[in-house]
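> Provided below for reference: sequence and predicted model.
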Amino acid sequence: MTTDNGSSGDIGATLRVAAAQINTSVGDIDGNARLIEEWISLAQDQGADLVAFPELTITGYPPEDLVLYDNFIAANKAALNRIAAGVGNIVALVGYVDSEVTESGTKLYNAAAVIHNRKVVTTYRKIHLPNYGVFDERRYFTAGNECPVISIRGIKVGVNICEDIWEPIGPSEVQCANGAQIVVNLNSSPYESGKQGDRVDVVTDLSRRNRVFTLYTNQIGGQDELVFDGGSMLAAPDGELLGTAPRFEQSLLVADIDVNALEDSRTKHQSFAVPQDDLDKIGQPTTIEIVQTPAKSRPALQPLTVHSLDRLEAVYRALIVGTRDYLKKTRFKKVAIAVSGGIDSAIVTAIAVDAIGAENVVGVALPSRYSSEGSVTDAEDLCSRLGVELWNIPIEPGHSAFEEMLSEAFEGTAPGLAEENTQSRIRGNIMMTIANKFGWLVLTTGNKSEMATGYATLYGDMAGAYAVIKDVPKTLVYELCRHRNNRGPGSPIPNAIIDKPPSAELRPDQLDEDSLPPYDQLDRVIHMYIEERMSPDLIVEKEQALGKEGAAESVIRRIVRLIDINEYKRRQSPPGVKITGLAFGKDRRLPIASGWQK
């Protein structure tokens, strides 16, 4: 049903479509507009009749409370008009914030402008507004009520946005009932491990049940906690996935679509089986004619390819992109990392080097009286392999000074956790002072297992600007270290770091397992309680089913209590890359003061 992408095809019988998978920056309206104009030109060079950009391309996604400022909305509309003024024969679908003044006030819409021949021909306003997880769209936007179909040389194209295709009956069904042969869906869908498979299922199912081609375009890049991985795609009316764009990189997915073969199956069009009353509840169909001059010739295209990434490589790339773009979009160039010789700081250092280059990373060893000799030599080995400069700043003078300052106040008490955590807070102060002095950012090294249970020190190892592995469980940290070594070049993370038992080294012979259960048990319980939102009783049942491998009930209830009582710590932690189905941050919003007993 598509022409051979290796040939020019029958121009009169096809529509050449392009998905522009680009990296926008929230709030950089002028920069985003220039990027859109650049990629429209690239699509024109490929002979595209239509090019689709991601959701809210002009503002960047998610713009959050920026949309509540009238000058922001005005600037985004002005940028749309500038873009439109430069668009000729090609049809460009561009995401922006539309607005409308009503008697009850100004309404905002998550919208897609259809641009052709130097003007906005029509606008689609998103109908299904997600309001779960990291999404807050009902806080800002009003749902649209029209389902436009644009007719380009008689080829009918339905346009909608992101969540609209995740509903069993949505704008696509209305548009297909109105004759749409192609559905184009604009997205800003954030990465989480395994989600690309879900997207493929949604897109191919939409095509299959509606007998329609579906072009899905998604953005890439990092924005605070979120990373967007692209994976733009084209699906055929039989549900076949015809091709995808590479993930985590800017790309233009271009394909020729021949809709003639569709006509034989239109009577089997699934949307016609949807009751009209159900379609009417979604929105009203409209059709807009676009007079486009067909190209006399156009370049041959490369064959479509379905790109894939294994689980660990996808996670690792997400961490790289999130770190790189956080620095780029906050306009910082250099980072400092407290390199302890442990596995968490090792993977964070490797990610930072891969994201921004070794010349922009400074490691800081901060040994104490309890640090093993191996922790210092392992830190030196790691930084040497990665080409990172390492500063060695022993904390003993500060530690002794703190003990002396507090001796009178603490007189008559037994040394304990407060004294141990003093070391971590000294380190946090040193790291923040270094960053302050040189205008760098501190990358923290705490993982999800530690963030969940509070096995971290406020104003100590939690001090910093960005928590790279905040959503990475400890067991996954080990997997990523081995993956990074296999990824090459070389093996930057010494086996001595991977193999040694983890320790905070805040007292003699300390090991993590003294305070926490085995990490395989801990991470399972955290996953079930945080991401699956299971009750402690259900978690106990699940773990008991594992026999000897399962966590004891007392261990489970202790983990749950640790998670609950450390909510206040997590509220004060830096943002970090979201990679799981539910990360600490925008994803999880629980009260700190709560009387709920589980």
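The structure has been received and is ready for your questions.

> going forward, measure contacts and count neighbours with C-alpha atoms only.
Will do.

> which residues of the stretch 201-350 of the chain fall in strands?
213-218, 220-223, 226-229, 233-235, 241-244, 251-258, 284-290, 335-338 (DSSP state E, counting those that start in this stretch).

> point out the most buried one among the ones you listed.
strand 213-218 (a mean of 30; mean count of other Cα atoms under 10 Å).

> which helices and strands does it pack with?
Helices and strands touching strand 213-218, by 3 or more Cα pairs under 8 Å, 6 or more residues apart in numbering; DSSP states H and E, are strand 14-21, strand 182-187, helix 195-210, strand 233-235.

> any chance of these in JSON lines, plus distance to residue 353?
Converted to JSON lines, those look like this (distance: least, Cα to Cα, whole Å):
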{"stretch": "strand 14-21", "distance to residue 353": "25"}
{"stretch": "strand 182-187", "distance to residue 353": "30"}
{"stretch": "helix 195-210", "distance to residue 353": "26"}
{"stretch": "strand 233-235", "distance to residue 353": "31"}
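
> right, and those - which one's nearest residue 317?
With Cα to Cα as the criterion, residue 317 lies closest to helix 195-210 of the helices and strands packed on strand 213-218, at 13.9 Å.

> in that closest one, which residues are buried?
195-196, 199-200, 202-210 (16 or more other Cα atoms under 10 Å).

> other SSEs contacting that helix?
strand 213-218, strand 233-235.

> do you know which of these lies nearest residue 355?
Of all these, strand 213-218 comes closest under Cα to Cα, at 21.6 Å.

> tell me the angle the closest one makes with strand 14-21.
Taking axes from the mean of the first three to the mean of the last three Cα atoms, to 10 degrees, strand 213-218 and strand 14-21 form an angle of 20 degrees between their directions.

> surely residue 175 is in a helix?
Yes. Assessed by DSSP: H, G, I helix; E, B strand; the rest coil, residue 175 belongs to a helix.

> what's the closest of the helices and strands packed on strand 213-218 to residue 30?
Closest to residue 30 of the helices and strands packed on strand 213-218 is strand 14-21 (Cα to Cα; 17.7 Å).

> show the subsequent helix or strand relative to that closest one.
Following strand 14-21 in sequence order, the next helix or strand is helix 29-45 (DSSP states H and E).

> put this beside the first:
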Amino acid sequence: MKIALCQINPLIGDLKGNSEEILKLYNQSAELGADLVVFPELSLIGYSPLDLIEKREFRDAVKSAANYLASRTGSAGLIFGSITEDEDNVGTNLFNSALLCFDGKIQFVQHKTLIPNYDVFDEIRYFESAKDVFTFNFRDEVLGISICEDIWNDKDYWIKRLYENDPVEKLIQRGASLLINISASPYSFGKRLARKEMLSTLTNKDNVKLAYCCCYGAQTEVIFDGASMCFDNKGNLVKLG
């Protein structure tokens, strides 16, 4: 499978501009033969949107923009980050989600499980945690899709973990052959090396491939360093953005 990782710099709240960038790069990648085109966490709306996502009119506009992007897809898969809602009237009713689209439709949605609430992160104020994780068969791979923090909880890498739950481990147990992680991972000194070591350890011990896509640029005081990566199932870094 040929995968295009599109590490863009989305502008918070600019649904029109972000949609145009996503669609442009999706079409270019598909024309070059990509089977799957991947964008970062919350790439449709920008990270972090904060209280903007509490506005009803913005939520409705996001839903329309996501459906529009899906409607413009062909046989190549498109994965992008956005918000989605439920209507159970419990919690915030909002999820930080990865949407997989092809053949003109949203085919699969995976919500983020591990919701960070430290340092620059205040996601627990806005987002609910996924109730479960699921794999998805696409082309000749079984995709296990996760979002940023979800992949930072490997028990074989961290001496002390922040969370009891490990959604990526569940995806592997459920047969994932290719992990996809979409991220908005802030830059800090030494983090790029730590990220590479962590992902290399995970892919090697679990004998699974990984495509990791992160945004770049700056939003307010937060800097994102991109550094999207692909690993083979032996933990070898095969591509670095």
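Arrived safely. Values in this document were obtained by computation on a predicted structure and should not be read as measured data.

> picking up where we left off before, and the furthest pair within the buried residues of helix 195-210 of the first structure?
195 and 210 (22.8 Å).

> so who does the equivalent of residue 125 of the first structure over in the second structure touch?
Mapped onto the second structure by TM-score structural alignment, residue 125 of the first structure lines up with residue 111. Contact analysis of residue 111 of the second structure by Cα atoms under 8 Å, 6 or more residues apart in numbering lists 95, 96, 97, 98, 129, 130, 133, 146, 147.

> nearest to residue 73 of the second structure among these?
Nearest member of the contacts of residue 111 of the second structure to residue 73 of the second structure, counting by Cα to Cα, is residue 98, at 15.6 Å.

> give the equivalent position in the first structure for that closest one.
Using TM-score structural alignment, residue 98 of the second structure pairs with residue 112 in the first structure.

> assign its match to helix, strand or coil.
strand.

> can you give me the neighbour number for it?
30 (other Cα atoms under 10 Å).

> for residue 87 of the second structure, same thing?
Count around residue 87 of the second structure with other Cα under 10 Å applied: 9.

> do the same with residue 100 of the first structure
Count around residue 100 of the first structure with other Cα under 10 Å applied: 9.

> surely it touches residue 110?
No. Taking Cα atoms under 8 Å as the definition, residue 100 of the first structure is not a contact partner of residue 110, at 11.8 Å.

> in the second structure, what range does stretch 42-51 of the first structure match?
The aligned range for stretch 42-51 of the first structure is 28-37, by TM-score structural alignment.

> ok, and for that stretch, which residues are buried?
Of the residues in stretch 28-37 of the second structure, those with enough neighbours to count as buried (16+ other Cα under 10 Å) are 29, 30, 34, 35, 36, 37.

> pull the contacting residues for the last one.
For residue 37 of the second structure, the residues meeting the contact criterion (Cα under 8 Å, 6+ apart) are 3, 4, 5, 6, 26, 29, 30, 76, 77, 78, 79.

> next, it: secondary structure please.
At residue 37 of the second structure the chain is in strand, as set by three-state DSSP.

> thinking residue 17 of the first structure is in contact with residue 255, fair?
Yes. With contacts counted by Cα under 8 Å, residue 17 of the first structure reaches residue 255, the gap being 5.6 Å.

> count the residues that sit near the nearest residue to residue 365 of the first structure once chain neighbours are set aside.
Nearest residue to residue 365 of the first structure, sequence neighbours excluded (Cα to Cα, 6 or more residues apart in numbering): residue 392, at 4.7 Å. Residues near residue 392 of the first structure, counting by other Cα under 10 Å, number 14.

> if you line the two up, which stretch of the second structure does stretch 188-207 of the first structure fall on?
So stretch 188-207 of the first structure sits over residues 184-203 in the second structure, by TM-score structural alignment.

> show residues contacting that stretch.
40-42, 47, 148, 152, 154, 156-157, 209-210, 214-215, 222-227, 231-237.

> which helix runs longest in the first structure?
The longest helix of the first structure (DSSP state H) is helix 417-438.

> that one - contacts with which helices or strands?
Applying 3+ Cα pairs under 8 Å, 6+ apart, we find helix 417-438 of the first structure packed against strand 335-338, helix 396-406, strand 441-444.

> tell me the buried residues in that helix?
So for helix 417-438 of the first structure, counting by 16+ other Cα under 10 Å, buried means 419-432, 434-435.

> by how many degrees do it and helix 396-406 diverge?
With the same axes, to 10 degrees applied, the angle from helix 417-438 of the first structure to helix 396-406 works out at 130 degrees.

> what range in the second structure matches helix 417-438 of the first structure?
Using TM-score structural alignment, helix 417-438 of the first structure finds no match anywhere in the second structure.

> how long is stretch 175-193 of the second structure end to end?
End-to-end span of stretch 175-193 of the second structure (Cα to Cα, to the nearest Å): 28 Å.

> can you check stretch 83-93 of the first structure too?
11 Å.

> so it corresponds to what in the second structure?
Using TM-score structural alignment, stretch 83-93 of the first structure pairs with 69-79 in the second structure.

> just the closest of the contacts of residue 111 of the second structure to residue 174 of the second structure, please.
residue 133 (9.2 Å).

> measure how buried the counterpart of the closest one in the first structure is and give me the count.
Aligned against the first structure by TM-score structural alignment, residue 133 of the second structure finds its counterpart in residue 147. Neighbours of residue 147 of the first structure under the rule other Cα under 10 Å: 27.
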